[in-house]
Structures are given as C-alpha cells and as structure tokens.
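Q: Turn this into a model:
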Amino acid sequence: MSAIADTSLDPSASQAKVAQGSPSPGAKTVPGANLDPIFKAALYGCGALVLILLCSIVVLLFYGGWPALAHFGPSFYWSAAWNPVTEKFGAAVMIYGTLFTGFLALLIALPMSFGIAFFLTEIAPQSVRRPIGIAIQLLAAVPSIIFGMWGSLIVAPILASTIYPPIISVLSHVPVLGYLFKGPTNGAGMLTAGIILALMIIPFITAMFVEILESVPAMLKESAYGVGATTYEVFRNVSVPYGRTALVGAVMLGFGRALGETMAVTFVIGNANRISASLFSSGATIASTIANEFPDAPAGSLRSQSLLELGFVLFVISFIVLAISRMLVRTNAK
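A: Okay, the predicted model is just below:
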C-alpha cells in the first residue's frame, strides 16, 4: 500500500505518464480524432485516382495509336487520305474539320454571349434576369444528341431551303472571298455544324461571362457613371478591361468544349473525308470520325490503331487549349 501511495503522490511519476500520452484527468477526448489519418489518406487517394485515370487514358491512346504512327510516320498528321479498303489513313481532314468548326462556333457564339451577358449584368431588371439565367442553365443541360437530332431534322432543312440559297447566289461571286460561299445547299456541312456547336457553347460561355462581369468592383463602375459615362462606355471601358484575361479564358474553355463535341456534329456535318474551304461543304471532325468508324474497326487492325491515334491528337489539342485558358484565368486572378 505504501508503495502504491508513494507512486501516486510522486510528481515525477505523473509527469512520466503524461509524457507517454496518457490523458490527463480533466482532458476531453475529441470524437473522431483517431480517424483523421484515415480521412487524409482517403482524400489523397481521391486525388491520386484522378491522376491515375488521366494517365491511363493518355497511355491507352498513345500505346494503342503508336503502331499506326510508326507505320505511316509523321505524314499521318498532314495526310488527307482515309481509305479503309486500301488501309491508307491520315488525320489532316479530321484535324482541319475539328479546328474549322470550332472557330466557326466561336465566331457565332462570342458576340451573342457578350450581348446576353451585357443585358443580364447591366440592363435587365432582377425580375427578368432570374428567368433568363435559369433558361441559360437549362439550355446548357440539354444533351448533345438532342441538339444533333434537332439540327438534322429542323435546322438543316430550313437552312438548305431558305437561308443558304440567297447567300450563295449573292456572295459566291464576291472576289477573293467568293470561294467560301460556294458549295452544295443540302444543309449538312461545316457551317451548319458550326451553328449547332455555337448554340451548345453559348450557355457555357455566357454563364462564365456573367460571373466575371459581376465580379467587377461596384466602385469602379460607379466612378465611371459619376463622370458621365454611359452604360455602354462603362461596359466597354471598365467591365471588359477589368476581366479581359478571364474573359479570354472563358472563350478558350468554350472552344475546348466545341472541339470535343461528338454526336451533335456527327448528325449535321455530312461526314465526308475531304478538305474544302467552302462553308457549305461536308466534312468530318476527329470526334465524328471516331464515333462513325470505331464500332466497325476490327480490334488490333491498322484502322482501329489510326482511330486511337486520332483520339490522342484530339486529347493533345484539347489539353493545349485548356492549359492556355487556365493560364490566362490564373494570370487574371493574380
């Protein structure tokens, strides 16, 4: 008993117990404290999973398409041949169609997105702003295949019968630029694909434009109004310059979305393996070619390997566009 009493009354012994991690009599145990390392490990695992998935996709595309690149050499990227019968494959037509339709979509969507964003942030009352904002979000949620069906069954016939013929008859004889407006009027072609893509990326770009313009400090805008600037002058000289870099980043993100679109373009582009400068000619994109031909390509054949190499090219193009956009947005944030 005396030994136990001496130990319990000895200060050094109690300090040794505290040093060993024994809880003090008045300390409270935090619930879940022992689970914190497991929680951190799970978070690290989630982050690593994203990198693993990305790397696995890149490796799959590169490894699967390497035999085609080794067979055709670097000329695969600028060759316009695509003939499954003779097994001659090249990516030039698809790369051209992807970039051309993407730029057409930007040319159409950019002014419309600016106009909608300007209306929502500077002119529209709150009672009107909310319904239009909800409509934009709903439009962004429409599946791409619905856009493709709508474009093929409604938009393309209307364009072919009403819009394209007068444009061709008037502008096809213009010097220098006339070749852009020569071609068939069946409705399926590059311009139709660009219009459908523009309608698909307008909600995406507009939503980002609205957020960027609403982040402009009110003090800057009120100061401009105070010296007599009009609404348009405030928008042009204050709001747009303030978020210029982020606006460009939003445009690049929209462009990246247009580059990878598949089903909507497949319905309306015509799916012809040729390069033409005409806005009305049929063409093909990387995504539409993969969607059309991959189910029929035998596994391990030169055709399937060429399609995988096309997928790798599309990945590289999209990565470059998105990397530039993120760099611009980050520069604006600093």
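
Q: okay, CA-based contacts and neighbour counts for the rest of this
A: Will do.

Q: Off-centre distance for stretch 219-229?
A: Its chain's average C-alpha position is 35 Å from that of stretch 219-229, according to CA atoms, centre = their mean, to the nearest Å.

Q: Report the buried residues of it.
A: K221, A224 (16 or more other CA atoms under 10 Å).

Q: swap in stretch 157-171?
A: Judged by neighbour count (16+ other CA under 10 Å), stretch 157-171 contains these buried residues: P157, L159, A160, Y164, I168.

Q: So what would you say the end-to-end distance of that stretch is?
A: 20 Å (CA to CA, to the nearest Å).

Q: neighbouring contacts of it?
A: Residues from elsewhere that reach stretch 157-171 (CA atoms under 8 Å, 6 or more residues apart in numbering): L177, G178, F181, K182, G183, T185, N186, G187.

Q: With distance to V128 added, can I get those in CSV?
A: Converted to CSV, the contacts of stretch 157-171 look like this (distance: CA to CA, whole Å):
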residue, distance to V128
L177, 41
G178, 42
F181, 39
K182, 42
G183, 42
T185, 39
N186, 39
G187, 35
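
Q: Buried ones among the residues you listed?
A: Among the contacts of stretch 157-171, those scoring as buried are F181, K182, G183, T185, N186, G187 (criterion: 16+ other CA under 10 Å).

Q: from those residues, which is closest to I108?
A: Nearest to I108 among the buried ones among the contacts of stretch 157-171, counting by CA to CA, is F181 at 16.5 Å.

Q: show me what contacts G260?
A: Counted by CA under 8 Å, 6+ apart, G260 has contacts A287, L314, S318.

Q: Before we compare anything, build this one as well:
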Amino acid sequence: MPGWLYQRLGDRLFSALVVGLALGVVLAALAIVWVLYQGGREALHTFGFLGFLTGSRWDAVRGEFGAWPPLLGTLVTSAAALFLAFFPALSAALFVVEFAPRALKGAVAYLIDLLAALPSVVYGLWGIFVLVPLVRERVELPLFTWAAAHAPGLLPFLGPPTGIGMLSAILVLALMIVPYASALARDALALVPQSQREAMYALGATRWEVIRRVVIPYARAGIFSGGVLALARALGETMAVTM
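A: Next up is the predicted model:
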C-alpha cells in the first residue's frame, strides 16, 4: 500500500473515531434527558412544567409534586457558596502564580488539587463532626440566646440551635468548590505573557497595579470559567449537603 494512501486511510479512520465519540457524548446527554422525562412524566402531565417548578408542596402520598422549595434552596446555597469561595480561590491562585517562591509553587498547587480529589462524603463527615458543632456553639446558640432575651419575635424564624441548616451547607459547599475555581484561575493566570508584566514594571507600576490592570484582565475569561465550573459543582452536589 502506498504511503500516501495509508496516511489518508489513517486520517479518515481518526476522523470517524472523533466524530463517533462526539456523537456518543451527545447521545448520552439526550439519553439522560429522556430518562428524566420518563421518570417525571406523570408529574409534568399533571401539573405542567411551570407548575412543577413553581409548586411549593411536595407530598408523594397525595400526589402533589412541587419542586420550588428544593430548587430555591439549591440556588441560594450554591450562589452563596460561590460568593464565599470565589475570592479565596482567586487569592490562592494569585499566591501560587505571582507571590509563592519557585520551591513552594508545586507543593501549594498539589495541595489545592488534592482538595478537589477528596470525595463528597469526606466533606460531609467533616461538616457533621467539626463544622456543625462549631456553627451551633459559636453562631446559632449565641444568636438564639440574644434573641430570647432581646427579640423574642425572631425565635420562630431562627429555629432550634442545632447547627444543621443553610449556613452549614453553604460553608461546606464553599470549601468544596474552592479547589475547582482556584485550579482554573491558576492556569489562566499562568498563561499571562511575562512581557505584559515587564512592560508595566517598566512604566513604574507596582506589583498590585500589575495584577489589577494586566494579570486579572488578561485572565478574566479563565477566571470566569473557573467560577462557572465551581457553580456547576455546587449545584450538582447532594451528598455533602444531605449529610
């Protein structure tokens, strides 16, 4: 077989393989949508799509299905966790790229990536045995005691100081998504050309001015992608919050 014909055949086989794998991903996504539709078809036909999303009551015994409370709780906890995690993640990325000594960069980056590899159940157990008692003793119990003495009308809204609630869930989620946002932000910051930094230093800029006016604007797309990935992780996380 001639060499050019062999090369052309290899290119066609590789193209067919790539296209087949891409179609497999699309078909898998469509299969997931189909399975979800089949499982929730009865509720969707009974209440409608908007009625299912905006319904506030979920009672399987009575056949009432409203997804608004868990949907709202997921959105609130994920958004709050992203708000708390974004700035620590960006700070960690800036430290690794801009401030850490060469001998320390690899170790810090490895530790951050290691946090991303921890299973959700580990974060959940840490939340149960460490974070929940801390929130109960340091936040909820003092607030409950103050409200009982000075603002009794707030007690029905506070609930019992158990430590299990929205605050603990937000803190656990924030800790979980920091490595994801930090890893992508670190990669984006590392791609900023050194010539851009040197040009700013040549103009007499300080390190903070270089970071604020050159590094962060240049890596804005990668930082935003890290935030989106972290938000997706927070939206899809159930194990740690459930525990």
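
Q: Now intersect the contacts of stretch 157-171 of structure 1 with the helices, please.
A: Judged by DSSP state H, helices contain none of the contacts of stretch 157-171 of structure 1.

Q: Please identify which of these is nearest to T7 of structure 1.
A: When the contacts of stretch 157-171 of structure 1 are compared against T7 of structure 1 (criterion: CA to CA), the nearest one is G187, at 95.5 Å.

Q: Chain neighbours aside, what residue packs nearest to the equivalent of the closest one over in structure 2?
A: Alignment note (TM-score structural alignment): G187 of structure 1 maps to G163 of structure 2. In this structure, G163 of structure 2 finds its nearest non-sequential neighbour in R136, 4.1 Å apart by CA to CA, 6 or more residues apart in numbering.

Q: now swap in I216 of structure 2 and tell me
A: Leaving out its chain neighbours, I216 of structure 2 is closest to L189 (CA to CA, 6+ apart), at 7.2 Å.

Q: One more: S120 of structure 2?
A: In this structure, S120 of structure 2 finds its nearest non-sequential neighbour in A240, 5.5 Å apart by CA to CA, 6+ apart.

Q: what about R102 of structure 2, how many residues close to it?
A: Residue neighbour count, defined by other CA atoms under 10 Å, stands at 10 for R102 of structure 2.

Q: what's the counterpart of L189 of structure 2 in structure 1?
A: Under the alignment by TM-score structural alignment, L189 of structure 2 pairs with L213 in structure 1.

Q: Please apply the same query to G20 of structure 2.
A: By TM-score structural alignment, G20 of structure 2 lines up with G45.

Q: hang on, its match is in a helix, isn't it?
A: Yes: counting by DSSP: H, G, I helix; E, B strand; the rest coil, G45 of structure 1 is found in a helix.

Q: And it, how far from L54 of structure 1?
A: Using CA to CA, G45 of structure 1 is found at 14 Å from L54 of structure 1.

Q: Wait, the residue nearest to S120 of structure 2 touches I170, no?
A: No: contact status for A240 of structure 2 versus I170: not in contact, 10.5 Å apart, counting by CA atoms under 8 Å.

Q: Please say which of those two ends up with more neighbours.
A: Higher neighbour count among A240 of structure 2 and I170: I170, with 24 against 20, using other CA under 10 Å.

Q: which residues does the more buried one contact?
A: Shown in contact with I170 of structure 2 (CA under 8 Å, 6+ apart): T77, S78, A80, A81.

Q: and the gap between whatever residue of structure 1 lines up with the residue nearest to G163 of structure 2 and G183 of structure 1?
A: Aligned counterpart of R136 of structure 2 in structure 1: A160 (TM-score structural alignment). Counting by CA to CA, the gap from A160 of structure 1 to G183 of structure 1 is 11 Å.

Q: Skipping adjacent residues, who's closest to the aligned partner of L120 of structure 1 in structure 2 in space?
A: Aligning on TM-score structural alignment places L120 of structure 1 opposite V96 in structure 2. Counting by CA to CA, 6+ apart, the nearest residue to V96 of structure 2 once its immediate chain neighbours are dropped is K105, at 5.4 Å.

Q: downstream neighbour of the strand or helix carrying the one you found in the secondary structure list?
A: For K105 of structure 2, the host element (DSSP states H and E) is helix 102-117. Remark: after helix 102-117 of structure 2, the chain's next helix or strand is helix 120-126, criterion DSSP H and E.

Q: which residues of structure 1 does that following helix align to?
A: Helix 120-126 of structure 2 maps onto residues 144-150 of structure 1, going by TM-score structural alignment.

Q: The matching stretch vs structure 2, average offset?
A: Compared with structure 2 after fitting, stretch 144-150 of structure 1 deviates on average by 1.1 Å (mean CA distance after the TM-score superposition for structure 1).

Q: what comes up buried for that stretch?
A: S144, I145, F147, G148, M149, W150.

Q: And P203 of structure 1? What does it align with in structure 2?
A: So, by TM-score structural alignment, P203 of structure 1 is matched to P179.

Q: Am I right that its match is in contact with Y110?
A: No: counting by CA under 8 Å, P179 of structure 2 does not reach Y110; the two are 10.3 Å apart.

Q: Neighbour count for those two, which is higher?
A: Set P179 of structure 2 next to Y110 and count neighbours by other CA under 10 Å: P179 wins out with 27 against 11.

Q: Okay, and that one sits in which element?
A: Under the assignment here (DSSP H and E), P179 of structure 2 is part of helix 166-190.

Q: ok, back up a step: with L141 of structure 2 as the reference, measure out to the match of L120 of structure 1.
A: 38 Å.

Q: With A221 of structure 2 instead?
A: 42 Å.

Q: How about P133 of structure 2?
A: In terms of CA to CA, P133 of structure 2 sits 10 Å off from L141 of structure 2.

Q: hang on, the earlier thing: across to structure 2, which of the contacts of G260 of structure 1 hold up?
A: Comparing the contacts of G260 of structure 1 with structure 2 on both residues aligned by TM-score structural alignment, their matches' CA atoms under 8 Å, no contact is found in both.

Q: which one of the residues you listed is nearest L49 of structure 1?
A: Among the contacts of G260 of structure 1, S318 lies closest to L49 of structure 1 (CA to CA), at 20.9 Å.

Q: No further questions, thank you.
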